[in-house]
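Chemist: structure here, sequence nowhere to be found:
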C-alpha cells in the first residue's frame, strides 16, 4: 500500500530558510555533516570540484556559496558515511533488495569494491578487478559488436567519455546512447538545422544585458536553482520574465537569495516571473505561433503607417532563410485554433508580444517541456524562429538557452558520445589510432530498449545511469533485461538497474568526482562542460570512500585492455597515469574546440567552446539561420483527447530528486509530503470524474496497441494546472509511456504528453 500523502499549498519562496533547512536535514541524515559542509565551500569553485548535479553555468568570480539546495544534496549523497560492503550484500539476496524502494537502495550507501552476481546464491560477491576485466573481455570477444550497447549518463568527465567512445568504436560499434537521448536530443537535432550548432548561444554575461526573458517548460527552482541568481538580478532591474508552464511552479514565483543576509533577515523575497501563463500540455507551439502572428501583423500595420518596423528586417535579409514560407504558415493558423490548443487567450498572448516587441535583447530559455513531445524538434525550431524575427540570435543579451540536465551531458556529447557517426570526426580518429572506425549508425536509447526487448541486444554497459528506471515501456523492458547475456554497471551506489540484470552481472564501483583521484603522475584533474558551452577543470578534494575504488578512466582502460587487441598507437596505461595525455588526444582530434586544452580549462570561469552562431556564422545547409514553417499547432498529433475521461499526463520531477535519484519523499514547492505516489489533477476534472482529494486511483495508458500499461495506487491531489491535464512523478509513471511515443526525429520519449484514463480504486 502506498504511503499517505499530505498536501498543503506552499506559500514560501524558493531559496531562503526553506533551502537552508533542507540542506541541514540531508547533511544530518547522510553523516559526515561537518566535513561535507566544508567540501561545499569548494563546490563549483576554481581549484575545486564541479557539481555532480545539474549543468548550469559556473560564474567567475563565484558566489561565496556557489551551490544550490539540490547541488548540496547531490554532494551529501556522494559523501555519505553509509557503505555497501561485501557483508551487506552477503546478508541480502538480489531478490530481497528488489523489494526495497528506489530511495532506500541508494540511501544504503557507497559501494566499496567490485562485485559479480552469483546465480547459485542470488547474491553479489566480491571479485578481483583483473578477474572482472578478464571475464568481461572474454564475453565481449564472443559477442557481435552490434549486439552490445555502451550507455553513458551525464556524470562522466570529458576524459572518461572520450576513452569510452574510443573503446566502443575500437570494439566495432557506434552503439553509444546517452542521457541526452531522453531529454535534449530534440535540441541536438533542431538547433543544427536552424542555427548550425547543436547547443545554445547564451552565456552568463547575456543575462546581464537582457531586457526580456521568455521561459518555456523549465522548472528552474527544482531543476537548475542556481539560475535563480541570474533571474533574480534581472527581475530586480525590472526585466520582464515571462513563464509558460502547465503547472504552477511556486519556486519560480518568489525567491530569497540565501547569499544575501539582508534578504534572509528581512524575508525580502522578490517576484521572479512577472507573468506566469498556464498553457496546456504541449501548447507551447501554439502559443509561439500566436506571438509570431501578432508580431507579423503589427509590423505590417506599422510599416503601412510609415512607422518603424517591429521586425529586424536588416537581420532577416542578411542572415536568414525561409522567412516568407514561415510567415505564410503562421498566418494560416486562425485565432480560434491558437487559443484552443495553447489554452491561452489572444489577450494574454498580446501582452507577451508587447513585452517582446518593446525589448531590444531577449533570451529564450527552455527545458524538457518543449523537447519531450512528438513534435519536440519542431517546437524548439519554433522558438528559434520567434527569436529570429527580432534578431535575437548572435548578439549580446540575446539568444537561445536550452537548460541541460546532468552535469556533463553536453560535454560528453562534445567528445563524441553519440550513436550518429556523421557527428564524429571518424577519419581523424582512424588516423590517430590506426583503425577503420565503424560507419553504421548506432542505437540511441529508445532503439536500444527496443532491441533489448526483441533480444537483438545481448549486453549493456552503463557508465552511470539507471536505464531500467529511466526508459519507457518498463513492463516489457524488465523481463527482457533479465534475458541479457551480460550487464556491466560502473557506479557509485546501488540502483534498480543493478538488480534487474543479465545472466552475467558486474558492479564496478568508481570514484566520485568529489574524491581525490591518485594515479601514477599524482592526483588527477578532470573536466566538464556546462550548459553555456564553458569547459571547467574539476579536482577531487575528499579521500575515497574505499581503497578498492577505481576511477572511471581506469575502469574503461581495464575493460579495453581485456577486450581489444593491443594497439601500438594507444597506451591505455599511460592515459590512466596522466589525464593530460587524454586531453592532448582530445585536442588533436578537434583542435578548433580543444587547442591548448589542459591550460585553458584552468582559466577562471573555464573556457568557452567555439560557437559560430554566437558570431552570426551559420553552418547550415543554406549558410543562413533558418526559419522553419510550423505545419501544425499540435505538439503530439497522435494524442487525441476526445474522450472526456482521458487526460493528458505530464511527468515531472520534485525538488527532492535528481533524475532517477530520489533524495526524499517531499516536494516542498508543490506542497506534497510523504509520498511520490500521486496524480495531480485540476479540481474541475476531479469533479467531472467524481473524484475527491485522497481518493486512490489507477492510471491506465489510453492507447490501443495490444499492450496494457498502468500505474496503480496513486493518491489524487488537487493542483493548479489546466483542465484536461494531469501530472505525476518521473520515473514512477514511466510504465505508462509506450516506447513508440517519442519525438519523431530525435526519439526523445514524449513524457510530457501521455494519454491516460483515471480509474478509482475500491
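Modeler: That came through, no problem. This structure is a prediction, so every number in the text was calculated from the model and none was measured.
Chemist: CA atoms for contacts and neighbours, from now on please.
Modeler: Will do.
Chemist: in terms of contact, does residue 182 touch residue 746 like I think?
Modeler: No. With contact defined as CA atoms under 8 Å, residue 182 does not count as touching residue 746 (9.1 Å).
Chemist: what helices and strands are in contact with the lengthiest strand in the chain?
Modeler: Looking across the chain with DSSP state E, the single longest strand is strand 710-718. With contacts defined as 3 or more CA pairs under 8 Å, 6 or more residues apart in numbering; DSSP states H and E, strand 710-718 has these neighbours: strand 678-681, strand 696-701.
Chemist: here comes the other one, which I'd like you to weigh against the first:
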C-alpha cells in the first residue's frame, strides 16, 4: 500500500483552472502510467467523433473547444486507461480480509480488473473463473430466488443501450427493483419538477447561456463537480451578466477562473470573477433564503404599484400559466424577516440585494446541485427554485429556466430508458406488446428501500451494474455487516472497490469494458449513446484498445445473464442486440417513440438531439395543465430535531467532495481548492465554534450523530480545520462520513439521503 504524505493545510488563493489544473492533470497521467493512451484519448473526449466523459453529466457542445475536458474529466480518463492491472495473480496474493484494511484509494490504484472472478470462501480469495461458468451459475442461482428479493442496481455509468437492456432483464425476471444513483442525488429533482412543471428534468440548454442576463447558483460547486461549465460561466461574465451564488462554503470555482486553454490568461495574472454576489447561506437555510428573495420581490412589486411603475411580477404569465400563486404569496408575506434571517443565516439586506438584481433581469436561469436535493425537505427546495422562476415568468423563454446539474455521466439517461423502481413511469403496454412478457405491477425498491430490505433480510440478492454501492449509501456501519448475509452478490465493474470486499454467500466479480475502450461485437466497432444534464442525447464510440482480452461489454454481460436466467417465450433476441447496437436503439425508439424516433440518424448530428421538454415550450404536463406554485410547509429543511431546542454543542454537518475525487472514486489526497493535502480525515469548522466548544485548530476529534442515541454512528479521529463556513455548521468528506447519516434521514417523498445536513457532536479523542 502507498504511504500518504503528512497532513497539510494552506488556504488556496489562486483562481480555479489555470496552472493548478494543468499540473494536476499531468500528475495523474504520470501516476496512472497512462501517457501511452490518455493524451490521444483526451483529444477525442466529448467530441462528436469521440467518447463521452466518464465523469460528470454536464452538456457536451456541438462545436466543442479544442480540449473539451476539464481537470476531473482528464483524471477520469487517466483512471480508466491506466496501465495497471488487478489480475488473478493479485487476488491469489491477497485475502479479502486483508484487502478490507486498505484505503479506498489504494484499492482502485491497483488498476483495471482483467478476468471474471468468483469468491472462494474456503480461501477467502477471489479465484479466476470463466464467463460461461459465471453466467450459468448466476443464472441458476437467480432461478431459485424470489424475483422481488433481488435488486438490480445501476450506477449511472452505463450507456442508454445497456440501461435499456438491464431494465428489461429485471422486469422480465419479475421485479421492478431498479434503484440507481439518482436515488442518492437528484430524485428530489425528479419528484419536485414533475409536480411543479410536469417534467422530471431541467428546461435549459447550452444555448440559453447565450441569452441569459442573470444566473443564480444554489448548492452546486462547479469548480469540482462540473468544471466544464466554467467555460459557459466565463462567457456569461464577459457579457457582464451577474451571477448570484448561495453556498455555505466559499468555493474557488464560484469565485474566480482562469481558462487553461487560453494562452493569454495562463501567462498573465488576470482571472475572471465568477460570482458577483456570494451569499454563504447556513446549512439547511436554502428554503428560508429563497422565501426571503420571494418576500423581497413581493415588496418590490408592492412599491412599484404604489409608485405607478412597472410591475415586478409577471402577472400575465402567472394568470395564464400557473396555479397556487395567491396561497404561496400569502404564506411568503406571513414570514417575518427576523425568522428568515435566523433560518437562512443571511441578512435581510443580502436577500434584498439578490432580489433586486433578479427584478432588474429579464431572462434568468437558476442552477442547483445536491446542496438543495439532499435534505429532508429537498423536494420543497427544488420547488422553491421553480416558484422564484414562475414569479417573473422565467420558464419557457430563451435564456431562462431551471438547470439541475446531474452527477454521474448518464444517470439522467438511464432513467429516461426505464431504470426506475416505479412501473407507472415506464410504457408497460408497449413493453408487453413488443417483448412478450408482463411488466410487474408492484412498486420496486429504491436505494433506501433496498438498504432497509438488506437489513431486514427481505433482499437476498444484489446485482450491481457499476458503482461502489456500499460506499455510496448512508449508514454504512450498519449496512456492511448486513451485506454479508446476502445469498447473491454480482458486481459488474472496471476496478476493485470496497463493495467487492464484503462477499455474500455467492459472489462474482465481472470485469467490463470502459466507455473509452473500443467495443467490438461480431467483428464490428459499436457506438453507444448517453443523455446529458440538459436532456441532450449523443452518439459516441471508444477509441482505446481494451486493457485485456477477457473483458466484456456491459451489453454482453447483461445479455449473458439474461439468457442464463430467463425462460424462453419472450421475443428479445439478446444475442442479436449485442452483435449490433443499432438494433437496441431501434427497440428503444419503438418503446419511447416521442423521444427516440429516428435515433440512429439523429444521434450523429453535431451536438446530438434534445429530448422534448414540454415545460420549455410553456406546456405543462400537470394534472391541471398549469405550472404549480407549491408552498413549503416549513423553513426548517432538516427537522429531525427542533431548532429552537438544539443544544449549543450540536453542529449541522454537510458532506462534500474534494476536487481530487468523483463520487466514491478517490483520485488522490489533495483537495487543492480548499488547501488540504495528505488526508481526507478533516472536519471544516468556523473558528468561533472551535473556540467556544473548547477545541483547538489541528486537534483530532471524533464525530458522532446527535440523534437516535441508541445507535452509535461515529467516525474519526478527524483533524479540525478552521475554515470560512457559517457558524453552527461543519463539513467533512463523502464517503468517509456516510456512516453518520441514518438510513431514515432522507428527503420526504424522494428518499434521497439527507447528507447535506446531519446533526453531529464532536468529542476529543481522549474522552472516548
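Modeler: Now that the structure is in, tell me what you want to look at. Given the structure is predicted, the values throughout are model-derived calculations rather than measurements.
Chemist: out of the helices and strands packed on strand 710-718 of the first structure, deepest packed?
Modeler: Each of these was scored by mean neighbour count; the highest is strand 678-681, a mean of 25, by mean count of other CA atoms under 10 Å.
Chemist: counterpart of residue 18 of the first structure in the second structure?
Modeler: Aligned by TM-score structural alignment, residue 18 of the first structure pairs with residue 20 of the second structure.
Chemist: count of neighbours near its match?
Modeler: Neighbour count for residue 20 of the second structure, taken as other CA atoms under 10 Å: 16.
Chemist: okay, whichever helix or strand comes after the longest strand of the first structure sits on what stretch of the second structure?
Modeler: Where DSSP states H and E defines the elements, the next helix or strand beyond strand 710-718 of the first structure is strand 725-729. Taken onto the second structure by TM-score structural alignment, strand 725-729 of the first structure occupies residues 729-733 there.
Chemist: just stretch 124-138 of the first structure next, same as before
Modeler: Under TM-score structural alignment, stretch 124-138 of the first structure corresponds to residues 126-140 of the second structure.
Chemist: show me what counts as buried in the matching stretch.
Modeler: For stretch 126-140 of the second structure, a neighbour-count test (16 or more other CA atoms under 10 Å) marks 126-129, 131, 134-139 as buried.
Chemist: after superposition, how close is the helix or strand hosting residue 117 of the first structure to the second structure?
Modeler: Using DSSP H and E, residue 117 of the first structure sits within strand 115-118. With mean CA distance after the TM-score superposition for the first structure, strand 115-118 of the first structure departs from the second structure by a mean of 0.3 Å once superposed.
Chemist: what packs against that strand?
Modeler: strand 123-126, strand 504-509.
Chemist: the buried residues of stretch 126-140 of the second structure into a markdown table, with extra columns for distance to residue 208 of the second structure?
Modeler: Shown next, in a markdown table, are these (distance: CA to CA, whole Å):
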| residue | distance to residue 208 of the second structure |
| --- | --- |
| 126 | 51 |
| 127 | 53 |
| 128 | 52 |
| 129 | 51 |
| 131 | 48 |
| 134 | 49 |
| 135 | 47 |
| 136 | 51 |
| 137 | 51 |
| 138 | 48 |
| 139 | 48 |
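Chemist: ok, of those residues, which one's closest to residue 719 of the second structure?
Modeler: Among these, residue 126 lies closest to residue 719 of the second structure (CA to CA), at 36.1 Å.
Chemist: the residue nearest to that closest one when sequence neighbours are not counted and residue 142 of the second structure, how far apart?
Modeler: What sits nearest to residue 126 of the second structure in space, not counting adjacent residues and going by CA to CA, 6 or more residues apart in numbering, is residue 119, at 4.3 Å. From residue 119 of the second structure across to residue 142 of the second structure, the span is 17 Å (CA to CA, to the nearest Å).
Chemist: more crowded one of these two?
Modeler: For residue 119 of the second structure versus residue 142, the count of surrounding residues by other CA under 10 Å is larger for residue 119: 23 against 20.
Chemist: next, the angle from the longest strand of the first structure to strand 725-729.
Modeler: Between strand 710-718 of the first structure and strand 725-729, the angle comes out at 110 degrees (axes from the mean of the first three to the mean of the last three CA atoms, to 10 degrees).
Chemist: strand 710-718 of the first structure vs the second structure, average distance?
Modeler: Mean for strand 710-718 of the first structure is 0.6 Å (mean CA distance after the TM-score superposition for the first structure).
Chemist: what angle do that strand and strand 696-701 make?
Modeler: Angle of strand 710-718 of the first structure versus strand 696-701, following the same axes, to 10 degrees, is 120 degrees.
Chemist: read off where the longest helix belonging to the first structure ends up in the second structure.
Modeler: The residue-count maximum for a helix in the first structure (DSSP state H) belongs to helix 284-304. The alignment of helix 284-304 of the first structure onto the second structure (TM-score structural alignment) spans residues 286-306.
Chemist: what do you get for stretch 104-115 of the first structure?
Modeler: Counting by TM-score structural alignment, stretch 104-115 of the first structure falls onto residues 106-117 of the second structure.
Chemist: got the contact list for the residue nearest in space to the middle of the first structure?
Modeler: The first structure has residue 405 as the residue nearest its centroid, 3.0 Å off, counting by CA atoms, centre = their mean. Applying CA atoms under 8 Å, 6 or more residues apart in numbering, one finds that residue 405 of the first structure lies in contact with 53-55, 183, 223-224.
Chemist: now with 6 Å?
Modeler: When contacts are counted by CA atoms under 6 Å, 6 or more residues apart in numbering, residue 405 of the first structure is found next to 54-55.
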